[in-house]
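*Asks:* Generate coordinates for the sequence data below:
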Amino acid sequence: MPPRRPRPCACQGAMTGRPGPDGAFPVLVLGVGTIGSGWGAWFSHRGLPVCLVDPGREPAAMQDAVAARLGQLRQSDIPGAEAAGDVTVAKSLRALPEGVGFVQENATESLDAKQALLRELEAILPPWTVIASSTTSLKASDIQAGCRHPERVLVGHPFNPPHLLPLVEVVAGHQTDDAAVGWAMDFYRAVGKFPVRVRKEVTGHVANRLTSALFREAVHLLAEGVATAAELDDVLTHGPGLRWALQGPWLTYHLGGGAGGIAAYLEHLGDTHPARWADLGEPELNDGVRRMIVEQVLAAYGSRPVPEWTGERDRQLEALLALKRIADPPT
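*Replies:* Take a look at the predicted model:
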């Protein structure tokens, strides 16, 4: 894959119509499943008008899903606008409100489906409107291929649940204009998110690659009988998981070196890592392993329905976010 080269916009005259990233323009949320409903609630919580479009879902179901998450936000201490933005449903992309200033696309994880939606969008929206895809693992370069205005297409990947977790990974494609990336970063900051620009396109971006590495080893340890699913969760939530909410791997090991920092850590303990890396598992997710995972997860958590666990997770995340607002130094 060749390195990404900044691509100047092919329509500089039309670019002047792009609103400021902190404007009160309508936001189009395209695809209103778990991720899209969370995005819709968040944008509304921050005071932006939101238009929902998802031909595969009933309007009332979309409204209810967004309203449930929005109600959670409005009752929380998570900063938002004094008045929530209106949430409306359009039957199709041909019925959008005027002045849509940003698109958050959350369609099914299919390259063909996303490309088809972008072709339809390009026939409706002005060329300056930034389009961000919530894709988990597809690349912006592939999504924007075939677009008439690929310079405004990028990845804006949230972490689930998007109405609570601040992270958004912003990834440019080979044809994405740097001005569009900068605008998207400013927009996400303006609506209270924590955008991180990923410097190179890779499958799964950054956060999901890290979590996939951990999940792979968790599968290996479970399959080998080293620990049960419940025990693996306990190890993380009562140990490194607590620290990870405050500091990532590099600060962790920098502090692990004591007064000498990361250099001292690498000098004294760095050589212990290759031995562990060499012993990490490469499990097969075959039928037998899948059955083992399902059996153990249900044994640990099957006594309560998933929505109850989801509600408890969200309440715990709200409490953790409140603590982080107190503990994190201002930037």
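
*Asks:* Please count neighbours and contacts with C-alpha atoms only from this point.
*Replies:* Fine.

*Asks:* ranges for the helices of the protein?
*Replies:* Assigned by DSSP state H, the helices in the chain fall at 12-15, 34-45, 59-74, 111-122, 140-143, 178-190, 207-223, 229-237, 240-244, 249-256, 261-269, 272-279, 287-301, 306-327.

*Asks:* To residue 200, which of those helices lies closest?
*Replies:* helix 140-143 (10.8 Å; C-alpha to C-alpha).

*Asks:* So what touches the closest one?
*Replies:* With C-alpha atoms under 8 Å, 6 or more residues apart in numbering as the test, helix 140-143 has contacts from 111, 114-115, 133, 153-155, 171-175, 201.

*Asks:* do stretch 98-114 as well
*Replies:* Applying C-alpha under 8 Å, 6+ apart, the external contacts of stretch 98-114 come out as 18-19, 25-33, 35-36, 39, 125, 129-136, 138, 142-143, 156.

*Asks:* Return a PyMOL selection command for the buried portion of these.
*Replies:* In PyMOL syntax, the buried subset of the contacts of stretch 98-114 is picked out as below (16 or more other C-alpha atoms under 10 Å):
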select buried, resi 18+19+25+26+27+28+29+30+31+32+33+35+36+39+125+129+130+131+132+133+134+135+136+138+143+156
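
*Asks:* Pull the number of nearby residues for residue 179.
*Replies:* Residue 179 has 16 neighbours, counted by other C-alpha atoms under 10 Å.

*Asks:* quick one, what contacts it?
*Replies:* Under the criterion of C-alpha under 8 Å, 6+ apart, residue 179 has no neighbours.

*Asks:* So which of the helices of the chain is nearest residue 93?
*Replies:* Per C-alpha to C-alpha, nearest to residue 93 of those: helix 111-122, 7.1 Å.

*Asks:* want to put them side by side, so please do this one too:
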Amino acid sequence: MSRDIKKVVVIGTGVIGASWCAFYLAKGLDVVATDIAPTAKASLDAYINAAWPMLEELGLSPGASLNRLGFDSVLDNALKGADLVQECGPERIDFKQDLYRHMDEILPPDVIIASSSSGLTMTDIQAKCEKHPERCVIGHPFNPPHIIPLVEVVGGAKTSEETIARAMAFYASLGKKPIRLFKALAGHVANRFQAALYKEMLYLIEEGVLSVEDADVAVSYGPGLRWGVMGQSLQWHLGGGAGGIDHFMEHLMTPLQGIMKTLGEPKVDDKLKKDVIAGVQAQLKGRSVDELADAENRVILGALALRQKVGLA
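*Replies:* Got it, this is the predicted structure:
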């Protein structure tokens, strides 16, 4: 299991798969993408060409080149010589089980097979692998993978500790921020954090406490700015003043628990959905999804560069 990872095969070239391709190319790896959609190659090329200037801003690794991208619509051809597979196929358990069973039969046992799945567990995905299910692992990125550093790594019932360690080391070696999940949960953890926050936002909107627009302002111009610097537990350490987290836990945790007990359960009906849609439309100011995403990515790039400068990378 000591194979060096120099060639990555990306299965599925939708938004996540295309973003992974761009990221791996920027890190100087050989990448082969595979997808059966007739327009897949053209769409992939367009995505990577659009993403490349931002990747150049982040800093390309030695050997990084668009010329190191290959494409083959035939899966078995694409898999030849793979050191790691980053699977980004449809979120259907029947599809993934058959795909992993097939890959398990034809790939050497030291090739890691990592899934970008956000909703399926590796225990279910690897269920039909009869030879080497221990090399299968979840490597779930935060979108878009070529910009956001987070990767959630979680094994299945048959995944080996060695595979998890290799996956963690691989992602970290490319500048990612991999985190180890010791238990499989629906949505992993980062999406659950988002869901927990949005649940309370919807509740407050439904209760007429504030508008959709002001709920977004409260997040992005309040704690959201801090979350871009450090996590909430570290924030509470600052909140504890000179006494740090010890003082916070001793004197401020009880009031926080009181707030936790009042958090609500929104009734997400058609009216609430329409209110949210209207609130979002009011904030767009004519900007398209692509324009808004580009603006977001540029702010994130600036934040990452600043974190690096002040030693919080």
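
*Asks:* care to give me the TM-score?
*Replies:* For this chain pair, the superposition-based TM-score is 0.93 by TM-score structural alignment, normalised by the length of structure 2; 310 aligned residues with a C-alpha RMSD of 1.7 Å.

*Asks:* picking up where we left off before, by neighbour count, which of the contacts of helix 140-143 of structure 1 wins?
*Replies:* Taking other C-alpha under 10 Å as the neighbour criterion, residue 155 ranks highest of the contacts of helix 140-143 of structure 1 with 31 neighbours.

*Asks:* Now do the same for it: its match in structure 2.
*Replies:* Matched to structure 2 by TM-score structural alignment, residue 155 of structure 1 sits across from residue 138.

*Asks:* which residues does the closest residue to its match other than its chain neighbours contact?
*Replies:* Once flanking residues are discounted, residue 138 of structure 2 sits nearest to residue 115: 4.7 Å by C-alpha to C-alpha, 6 or more residues apart in numbering. For residue 115 of structure 2, the contacting residues are 86-88, 136-140, by C-alpha under 8 Å, 6+ apart.

*Asks:* switch to 6 Å and redo it
*Replies:* Residue 115 of structure 2 sits next to 86-87, 138-139 when contact means C-alpha atoms under 6 Å, 6 or more residues apart in numbering.

*Asks:* What's it aligned with over in structure 1?
*Replies:* Using TM-score structural alignment, the equivalent of residue 115 of structure 2 in structure 1 is residue 133.

*Asks:* What's the separation between that match and residue 56 of structure 1?
*Replies:* Distance of residue 133 of structure 1 to residue 56 of structure 1, computed by C-alpha to C-alpha, to the nearest Å: 18 Å.

*Asks:* picking up where we left off before, closest to residue 81 of structure 1 out of the helices of structure 1?
*Replies:* Evaluated over the helices of structure 1, closeness to residue 81 of structure 1 peaks at helix 34-45, with 6.1 Å, by C-alpha to C-alpha.

*Asks:* what's next to the closest one, contact-wise?
*Replies:* Contacts of helix 34-45 of structure 1 with the rest of the structure, by C-alpha under 6 Å, 6+ apart, involve 65-66, 69-70, 80, 84-85, 106, 162-163.

*Asks:* in it, what's buried?
*Replies:* 35-45.

*Asks:* now do stretch 138-151 of structure 2
*Replies:* 138-142, 144-151.

*Asks:* picking that back up, and the contacts of helix 34-45 of structure 1, which is closest to residue 192 of structure 1?
*Replies:* Once C-alpha to C-alpha is applied, the member of the contacts of helix 34-45 of structure 1 that ends up nearest residue 192 of structure 1 is residue 80, at 8.2 Å.

*Asks:* hmm, back to that, and the buried residues of stretch 138-151 of structure 2 as TSV, adding distance to residue 221 of structure 2?
*Replies:* As requested, the buried residues of stretch 138-151 of structure 2 are exported to TSV (distance: C-alpha to C-alpha, whole Å):
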residue	distance to residue 221 of structure 2
138	33
139	31
140	28
141	25
142	22
144	22
145	24
146	25
147	21
148	20
149	22
150	22
151	25
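
*Asks:* so of the residues you listed, which ones are in strands?
*Replies:* If you go by DSSP state E, the buried residues of stretch 138-151 of structure 2 have 138-141, 150-151 in strands.

*Asks:* Max pairwise distance over those: which two?
*Replies:* Spanning the widest gap among those are 138 and 150, at 13.0 Å by C-alpha to C-alpha.

*Asks:* how many other residues sit next to residue 198 of structure 2?
*Replies:* So residue 198 of structure 2, with other C-alpha under 10 Å, has 14 neighbours.

*Asks:* and if you look at residue 205 of structure 2?
*Replies:* For residue 205 of structure 2, the count of nearby residues is 19 (other C-alpha under 10 Å).

*Asks:* Please apply the same query to residue 285 of structure 2.
*Replies:* Residue 285 of structure 2 has 8 neighbours, counted by other C-alpha under 10 Å.

*Asks:* for residue 95 of structure 1, same thing?
*Replies:* If we define neighbours as other C-alpha under 10 Å, then residue 95 of structure 1 has 12 of them.

*Asks:* Residue 77 of structure 1 versus the aligned partner of residue 193 of structure 2 in structure 1, what's the distance?
*Replies:* In structure 1, the residue paired with residue 193 of structure 2 is residue 210, using TM-score structural alignment. Distance of residue 210 of structure 1 to residue 77 of structure 1, given as C-alpha to C-alpha: 30 Å.

*Asks:* next one: residue 140 of structure 1
*Replies:* Using C-alpha to C-alpha, residue 140 of structure 1 is found at 34 Å from residue 77 of structure 1.

*Asks:* okay, the two: which has more neighbours?
*Replies:* Neighbour count, other C-alpha under 10 Å: between residue 140 of structure 1 and residue 77, residue 140 has more, with 24 against 12.

*Asks:* for the helices of structure 1, which one ends up most surrounded?
*Replies:* Highest mean neighbour count among the helices of structure 1 (mean count of other C-alpha atoms under 10 Å): helix 34-45, with a mean of 26.

*Asks:* distance from it to structure 2 after superposition?
*Replies:* Overlaying structure 2 shows helix 34-45 of structure 1 at a mean distance of 0.5 Å from the equivalent residues (mean C-alpha distance after the TM-score superposition for structure 1).

*Asks:* neighbours around the counterpart of residue 80 of structure 2 in structure 1, how many?
*Replies:* Counting by TM-score structural alignment, residue 80 of structure 2 corresponds to residue 98 in structure 1. Using other C-alpha under 10 Å, residue 98 of structure 1 is surrounded by 9 other residues.

*Asks:* before we move on, what about the one 3 residues further on?
*Replies:* Around residue 101 of structure 1 there are 22 other residues, counting by other C-alpha under 10 Å.

*Asks:* quick one: it and residue 260 of structure 1, what's the gap?
*Replies:* From residue 101 of structure 1 to residue 260 of structure 1 the distance is 49 Å (C-alpha to C-alpha).

*Asks:* next one: residue 285 of structure 1
*Replies:* 42 Å.
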